[in-house]
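Peer 1: got a structure for you, letters missing:
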């Protein structure tokens, strides 16, 4: 993930061949867009999209070239995901989870976690990764778990618990998940284990995904009942609570940036559609096209301004994360030190809110016909709201910033 391809002419040529418009051409995106409406209406998984993406090598975007992958930078993957989300939001959100796992493995490997190489090797071999971290009521997410891990004599663990929002449920072949290993003496000695599960005994995907939007992602509940994580599938153990360990750090950063990219991709598509509507829709009363209506113009301008600002933030933090751990200094990159987590969560929260606001502006400017099912704008307006429920939300971001500025509540001043 070289953040400055211009320093390497050979890599520059490779990356140019992987520009979003080349890897995801307009004709393919139009096919995805047509399917998206069907998947949404029928509440079914994006099997055909997945097959096409697999054929393109999309599952190997982050896998280094020497391992048989495409070796794409995080910055370029954010651009690809924005483009894909503009055609098929739920497909983009679903495949995001595989990309989060593989992208996080690259970041963690750069930070010294050799076990992360296993993820990249398996992805190179064609495995599809899902992301099993979310739990009902667990606001700490990566940094705590309600799921329990019982140690086995072989050095592995048996996991018991329930994971929610497990995207790719019908298709994944590997699940990266975490659980709490009870400490021997007190809660202070508790640790978390991160590792890989395969489908099989003790792992059940429930058919319970029937939602307002993002329906094709099929992010069903996963029930773990003594699911075996063998010793060779353990990736890391970490303390409970916020920490900068390589794997949680990589997951947190890549997860937030790719989520932000998906939601801004939806908003960018909404603006594009809104412009098309405004230039063709006429006011019978005033005898003008809506593109000449000052209120419509302001709404679409506000939507575009919000999208542009969010894209700049996403790309800057992605560029900086690409550069972290690089063999040589990368021009213009910043190591954010203790503020990395604030930037990761802040970018996602701001991008999500900007995306929702932009889609709403387009919806308001486009007329009552687009309140009806079958309108692309209507579907985008539902899909974009899924971002409210994915970390980090506004409340947690504000809490983190307040803690950084003011310390813990009740702390001595």
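Peer 2: All right, it came through fine. These numbers come from a predicted model, not from an experiment.
Peer 1: drop to CA atoms for contacts and neighbour counts, all remaining ones
Peer 2: OK.
Peer 1: dump the residue contacts of residue 392.
Peer 2: Residues in contact with residue 392 (CA atoms under 8 Å, 6 or more residues apart in numbering) are 256, 345-346, 348-349.
Peer 1: which of these are buried?
Peer 2: When those are checked for burial by 16 or more other CA atoms under 10 Å, the buried set is 256, 345-346, 348-349.
Peer 1: one step back: which of the contacts of residue 392 fall within strands?
Peer 2: For those, not one is inside strands, with DSSP state E as the criterion.
Peer 1: as TSV, the residues you listed with distance to residue 112 would be great.
Peer 2: Converted to TSV, the contacts of residue 392 look like this (distance: CA to CA, whole Å):
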residue	distance to residue 112
256	22
345	24
346	26
348	26
349	29
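Peer 1: which strands and helices lie in contact with the helix or strand hosting residue 265?
Peer 2: Taking DSSP states H and E as the definition, residue 265 sits inside helix 246-280. Where contact means 3 or more CA pairs under 8 Å, 6 or more residues apart in numbering; DSSP states H and E, helix 246-280 is packed against helix 74-87, helix 89-110, strand 288-289, helix 294-323, helix 340-365, helix 376-383.
Peer 1: second structure for comparison follows:
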């Protein structure tokens, strides 16, 4: 089996890191990075070996995404959405559910999957939709609506979407060459600029019958396809932002070891206040790494006799790890910026770019508000009128 270091060798990471600032400055998609990652077959790391992939586990994939994010955060975030779909298919496959085995086959052929779930104002996210699904009479649907934050907009060839038909949700896949898909070139953001997560408008786009993945009721439910999307999305997002936090800590250590205090005639690495703050950042990141390793490892046990019996708490655990990872990474980056001097405020600084990139983690579902609402409901019950 391929190791993480073989999949992402140091020289490749340095190449990707060297491009990141230019992509950010030009607000440009990571075209060259994608070609290099394709050549490494990075897009098939979660595809089982029997389908021609690397056969990595979700835990290993999260480790790879942390490693990639330390070099090129926006590239890692963009490619993450492809891996979310592979992760969804992977969890179904582990359960002995083969309805999405074709996703693996397509990925090996070079198809790129993207995530078209987020919608403006839809704070229910996976559990409702403001897009509409109209039955086409042959088991398929036509889908209309607007999806936001559609990463990989310039290159995706398969898009996972959900839409509402009466009192149920339809989940399935759209093909890039279908009529009625309009991609709006509106990605001009504070950070994560190379991900090019543009708005996608769907005008009666055909979802073929064989591309329908599942139907679910409205609201939280244990449908295994939805479970797979939710888990892979939250955990792999957590991995990306954890990688950003880890990189910030490493940069802070490197920078304060070189900077010297004029007053004390000693490296800033000897200053007790700076030592405390960088140590705090390291403590934060080690904590989320352990949580991420534990929960991705638990998902890898799905379909075996050792599968943890979390029941409905799986969703709380997924959201909790994502929430803690993004908040910890944000705090770690801020601590790194605080301790490394004013030169890090300049655009040439990698830390200032990490500072802007890490803020995006606040907006991905589950956000802090929905996380707390879910925990409050689980602990205190619903609010009754």
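Peer 2: Sure, I can see it. All figures in this text were calculated on a predicted structure; none of them were measured in a lab.
Peer 1: thinking again about what came up before, ok, and the contacts of residue 392 of structure 1 in structure 2?
Peer 2: When the contacts of residue 392 of structure 1 are mapped onto structure 2 and checked using both residues aligned by TM-score structural alignment, their matches' CA atoms under 8 Å, the preserved contacts are 256, 345, 348-349.
Peer 1: give me the aligned partner of residue 381 of structure 1 over in structure 2.
Peer 2: The alignment partner of residue 381 of structure 1 in structure 2, by TM-score structural alignment, is residue 355.
Peer 1: now residue 249 of structure 1
Peer 2: That one, residue 249 of structure 1, aligns with residue 227 by TM-score structural alignment.
Peer 1: what do you get for residue 120 of structure 1?
Peer 2: Counting by TM-score structural alignment, residue 120 of structure 1 lines up with residue 104 in structure 2.
Peer 1: same check on residue 410 of structure 1?
Peer 2: Counting by TM-score structural alignment, residue 410 of structure 1 lines up with residue 384 in structure 2.
Peer 1: ok, its match to residue 128 of structure 2 distance?
Peer 2: Distance, residue 384 of structure 2 to residue 128 of structure 2, by CA to CA, to the nearest Å: 22 Å.
Peer 1: then residue 276 of structure 2?
Peer 2: Using CA to CA, one obtains 45 Å as the distance from residue 276 of structure 2 to residue 128 of structure 2.
Peer 1: which of the two has more residues huddled nearby?
Peer 2: Neighbours were tallied for residue 276 of structure 2 and for residue 128 using other CA atoms under 10 Å; the higher tally belongs to residue 128 (22 against 13).
Peer 1: in contact with the alignment partner in structure 1 of residue 303 of structure 2, which residues?
Peer 2: For residue 303 of structure 2, the aligned position in structure 1 is residue 325, judged by TM-score structural alignment. For residue 325 of structure 1, the contact set (CA under 8 Å, 6+ apart) comprises 110-111.
Peer 1: where does residue 325 of structure 1 land in three-state SS?
Peer 2: The local conformation at residue 325 of structure 1, judged by DSSP: H, G, I helix; E, B strand; the rest coil, is coil.
Peer 1: what does residue 214 of structure 2 give?
Peer 2: Following three-state DSSP, the label given to residue 214 of structure 2 is strand.
Peer 1: kindly report the same for the one 5 residues further on.
Peer 2: Reducing the assignment to helix, strand or coil with three-state DSSP, the entry for residue 219 of structure 2 is coil.
Peer 1: counting neighbours, what do you get for it?
Peer 2: Using other CA under 10 Å, the number of residues around residue 219 of structure 2 comes to 12.
Peer 1: which residue sits closest to it, ignoring its sequence neighbours?
Peer 2: Take residue 219 of structure 2 and drop its neighbours on the chain: the residue closest to it by CA to CA, 6 or more residues apart in numbering is residue 127, 4.6 Å away.
Peer 1: residue farthest from the centroid of structure 2?
Peer 2: Ranked by distance from the centre of structure 2 (CA atoms, centre = their mean), the top residue is residue 263, with 44.4 Å.
Peer 1: trace it over to structure 1, please.
Peer 2: In structure 1, the residue matched to residue 263 of structure 2 (TM-score structural alignment) is residue 285.
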